[in-house]
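**Student:** this is the structure alone, sequence omitted:
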């Protein structure tokens, strides 16, 4: 069973929210987020205004998966994560 774009957005929000609340994560989570974002970027049902946010999240994940200390990377992006989770929640109502 494949995930709908609504499911993908919810999963994206859940993982980012976990990074925000726990201040830690794994490289595999970053890689999963990269795949989710790529899929969402290619999906015509995703609003165009959401694409810049997805690009920021993609960069965050790429940097995180290559970071020497992923937890420090996550910690240094707490403000961004909070903003992104809020934006995703707003976009979720449009989907």
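**Tutor:** Yes, it's here. Quick caveat, the model's predicted, so the values are computed rather than measured. Residues are numbered from 1 along each chain as shown.
**Student:** alpha carbons only for contacts and neighbour counts from here, please
**Tutor:** Noted.
**Student:** give me the contact list for stretch 77-93.
**Tutor:** Applying CA atoms under 8 Å, 6 or more residues apart in numbering, the contact partners of stretch 77-93 are 6, 9, 10, 13, 16, 17, 19, 20, 23, 50, 53, 57.
**Student:** okay, one more to line up with it:
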């Protein structure tokens, strides 16, 4: 059963919030974020105004899964994570 748009948004917010609060994460989470965003960008329900944020989060995930030091990458993006979670909250 596919996830609804609201479910996808909720999972994306949860993963980003966990990265922000825990200052750590996994490559699998980065890959999950990428899959969620790909699906959301292909969905007509996705607000045009949130697409830039989704592209930025996708880039963050790409860099995160390809780095040797994921926790450092997450820590250096704390401000971005906070901003993205706020933006996602405003569109849900």
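**Tutor:** Now that the structure is in, tell me what you want to look at. A quick note: this is a predicted structure, and the numbers were derived from the prediction, not measured.
**Student:** returning to that earlier point: drop anything exposed from the contacts of stretch 77-93 of structure 1.
**Tutor:** Neighbour counting over the contacts of stretch 77-93 of structure 1 (16 or more other CA atoms under 10 Å) leaves 6, 9, 13, 16, 17, 19, 20, 23, 50, 57 as the buried ones.
**Student:** quick one: average offset of whichever strand or helix holds the last one versus structure 2, please.
**Tutor:** Put plainly, it is residue 57 of structure 1. Residue 57 of structure 1 is part of helix 51-66, with elements assigned from DSSP states H and E. Here the mean offset of helix 51-66 of structure 1 against structure 2 after fitting is 0.2 Å, by mean CA distance after the TM-score superposition for structure 1.
**Student:** what helices or strands is that helix leaning on?
**Tutor:** helix 27-42, helix 70-76 (3 or more CA pairs under 8 Å, 6 or more residues apart in numbering; DSSP states H and E).
**Student:** ok, then the element right after the shortest one?
**Tutor:** Scanning forward in sequence from helix 70-76 of structure 1, with DSSP H and E defining helices and strands, the next element found is helix 78-92.
**Student:** what are the buried residues along that following helix?
**Tutor:** Buried, per 16+ other CA under 10 Å, within helix 78-92 of structure 1: 78, 80, 81, 84, 85, 88, 92.
**Student:** same check, this time on stretch 38-55 of structure 1
**Tutor:** 40, 41, 46, 50, 54.
**Student:** again, but for stretch 53-69 of structure 2
**Tutor:** Neighbour-count burial for stretch 53-69 of structure 2 flags 53, 54, 57, 58, 60, 61, 62, 64, 65 (criterion: 16+ other CA under 10 Å).
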